[in-house]
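**Student:** Sharing a model prediction with you, sequence too.
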Amino acid sequence: METKPLPKEAVLIVNAHSRRGQDQFEDARAKLEAAGVRLIAAHAVEDPEQMAPTVARAVADGAPMVIVGGGDGSMSGTVDELVGKDVVFGVLPLGTANSFARTLGLPLDLDGAVRAIATGRRRRVDLGMIDRDYFVNAASLGLSPMIGRTVPHKLKRYLGRVGYLIWAVKCSVGFRAFRLTIDDGRRQRRMWSTEVRILNGPYHGGVELSDHANVDSGRIVIQAVVGRSKPRLAWDWYAKFVKLRDRDKNTEEFSGTSFRIDAKPRQRISIDGEVLAMTPATVKIAAGAVEVAVPQDADKATAM
């Protein structure tokens, strides 16, 4: 089915606190306008808490496209303002892992991302939900929220994923497994776990974790690393990072439209890198919630 072309007017909103946001704001503004996107307004936002209000004002003022520059946390923190609105979401991946951009098939370099926004097409995609909070890519409980809550900003900014790895080793010393309960409304499953990933797309932390999570499947995937072994958790990340044949042997996956999850002891929940919730929580899919700008040659087989 033919879709409308992407808008040629937009508001640019960049998280200047993100890893590359401050350095690339001026470049992004110049390259977007050179590519034929007329910027109604452009904002370099120093305080991340002002990202969502700035997006909300742009939507209220009638912007046909809002381009957000930052990491996955910036995307999740602002996407709520776009749900149910006649506005296209443009993504400039300026963060550490850029998992949402990877899921969409967006180039991770600035020139490629600008080209997708200027010459690409619309794609309607799902969002995940933790209670009433929308997220673009993934949420997690276990070791990841501990890392996200405590990792020094400079370590993340200057070392990227390597910085996360260094901090993960430090955090794992005091970490303990938890008793997980997953309820889909028909059946309860209980198991020991060291980490749970709630996936709207296949990537988390820049690593492809699932062959079954898809951003327009209409389903959410819960992936649990089972057992109480911290070395097993480390091996699971390694196996998925290098794509070993038996990379899924330590995980169980559950796919559906809605789940209730709980943990003993209670666990913090990281939503695209920001610790924003705690168990127990309701996990849902919001099918076709927003339109995003993707490259013309993005994998159309997954967009059907």
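**Tutor:** Yep, that arrived. Numbers count the residues shown, from 1 in each chain.

**Student:** okay, CA-based contacts and neighbour counts for the rest of this
**Tutor:** Will do.

**Student:** Looking at the protein, which helix is longest?
**Tutor:** Ranked by residue count under DSSP state H, the longest helix found in the chain is helix 21-34.

**Student:** second one coming, line it up with the first:
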Amino acid sequence: MLETQAQQRCFRVIANARAGAVLEAGADVFAQRIATAFEVAGCRAAVEVVSPRQLQERLRAAVADEGVTTVIAGGDGTINGALPVLIGCKRPVGVLPLGTVNVLGRDLGLVGTLEEQITAVCQGAPVAMDLGSVNGRLFHSISGMGFFSLMARQREYARRRFPFSRLVAFLFAATRSILFTHAIRIEMEIAGERRQVQADAVLVTVNQFDGAEWRRSRLDGGEFEVHILDTGGLLSRAKAAFSMLTGSWRSSHNLVSLTGTAVTIIRRDKRRGHVTFDGEVERSASPFAYRLLPGALQVIAARPAEPEPEPLPYPAEYQFPS
């Protein structure tokens, strides 16, 4: 018994009290559910459900404890806010995605029920992960302006107005973003090339996304991908939004994609504008200097399922050695 306990992996989970899953269940019930799921998976976990203001403080305490593996539980925005603390951790950290989109969680293979995600974390393996930096501001997946920043703002508004349906909230946010997006004029330098464009949106991603679900096959590809949505009015924005939902956005005639390890963007239309970082929106002045931090973080990812062995043509006892 003592030997079994000694071999158990120990985790400390810091959960955002404002996450939807926490609010629905209640902090105490949710914390007990997490602790029980870790126990069922053969691990031990101390769980703290804290307010957003306390997250970084409690994360620092968890990171400082070398006897535990730190886990941050929340949406993409919560994980984004934790990056300044997590980047200083010399050990792999875990993620429990509790948001609506969960871009990073999906890329780590953490899908399904909360219990399934916890099992995947307990059985997972560390992977190296690149981070992006914009004038020193960290992000783990996506930064954008124009249509994308308006979409993020409208989505937050829609969540409060339509808490009963994520689909209705998304359609409401997308419609308003399509109607009210204004073109932005930017000067951009990437891969040694400078260009001036007028666009409905600019999106910078850490490594390449693909497919209908916007997933990255690699988190350590060592590059940015910049997507520029051409100005074509309401119709082109509607087509772009539809193509992102259906997974055909790569073939869109209104979208130009470029890659590079550093990007500089200067907005020519205003001194300050809205920029989104993993779903969190801020007003900031250009220039925006995007720099890559290769392998800046070690994150626990779900192990890929092992392929089942092909059946032998005859029973094993009748197989002859080669």
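**Tutor:** All right, it came through fine. Just so you know, these numbers come straight off a predicted model, no measurement behind them.

**Student:** How alike are these chains, TM-score-wise?
**Tutor:** Remark: TM-score between the superposed chains equals 0.85 [TM-score structural alignment, normalised by the length of the first structure]; 290 aligned residues with a Cα RMSD of 2.7 Å.

**Student:** got the buried residues for the next helix or strand after the longest helix of the first structure?
**Tutor:** The first helix or strand that comes after helix 21-34 of the first structure along the chain, using DSSP states H and E, is strand 38-45. For strand 38-45 of the first structure, the neighbour count (16 or more other Cα atoms under 10 Å) marks Arg38, Leu39, Ala42, His43, Ala44, Val45 as buried.

**Student:** For Arg57 of the first structure, give me its contacts.
**Tutor:** Neighbouring residues of Arg57 of the first structure by Cα atoms under 8 Å, 6 or more residues apart in numbering: there are none.

**Student:** ditto for Ile178 of the second structure
**Tutor:** Ile178 of the second structure touches Phe147, Leu234, Arg237, Ala238, counting by Cα under 8 Å, 6+ apart.

**Student:** which one in the first structure is aligned with the last one?
**Tutor:** In other words, Ala238 of the second structure. Matched across to the first structure, Ala238 of the second structure falls on Ala234, judged by TM-score structural alignment.

**Student:** What distance do you get for that match to Val169 of the first structure?
**Tutor:** Ala234 of the first structure sits 9 Å away from Val169 of the first structure, going by Cα to Cα, to the nearest Å.

**Student:** and if you look at Gly128 of the first structure?
**Tutor:** Distance check for Gly128 of the first structure against Val169 of the first structure: by Cα to Cα, it reads 29 Å.

**Student:** all helices of the stretch 101-250 of the second structure, in order?
**Tutor:** 103-107, 114-123, 147-161, 166-180, 233-246 (DSSP state H, counting those that start in this stretch).

**Student:** list the helices and strands the longest helix of the first structure packs on?
**Tutor:** If you count contacts as 3 or more Cα pairs under 8 Å, 6 or more residues apart in numbering; DSSP states H and E, helix 21-34 of the first structure packs onto strand 9-15, strand 38-45, helix 110-119.

**Student:** what's the angle from that helix to strand 38-45?
**Tutor:** Helix 21-34 of the first structure and strand 38-45 are oriented at 180 degrees to each other (axes from the mean of the first three to the mean of the last three Cα atoms, to 10 degrees).

**Student:** thinking again about what came up before, for Gly128 and Val169 of the first structure, work out which one has more neighbours and name it.
**Tutor:** Shown here are Gly128 of the first structure and Val169; by other Cα atoms under 10 Å, Gly128 has more neighbours (32 against 11).

**Student:** so what's that one up against?
**Tutor:** Tyr134, Phe135, Val136, Asn137, Ala138, Leu199, Asn200, Ile220, Val283, Lys284, Ile285, Ala286.

**Student:** Turn the residues you listed into a markdown table, including distance to Leu108 of the first structure and neighbour count.
**Tutor:** Listed next are the contacts of Gly128 of the first structure as a markdown table, based on distance: Cα to Cα, whole Å; neighbours: other Cα atoms under 10 Å:
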| residue | distance to Leu108 of the first structure | neighbour count |
| --- | --- | --- |
| Tyr134 | 23 | 23 |
| Phe135 | 20 | 27 |
| Val136 | 17 | 30 |
| Asn137 | 16 | 33 |
| Ala138 | 18 | 28 |
| Leu199 | 20 | 29 |
| Asn200 | 19 | 33 |
| Ile220 | 25 | 31 |
| Val283 | 29 | 23 |
| Lys284 | 28 | 25 |
| Ile285 | 26 | 26 |
| Ala286 | 26 | 21 |
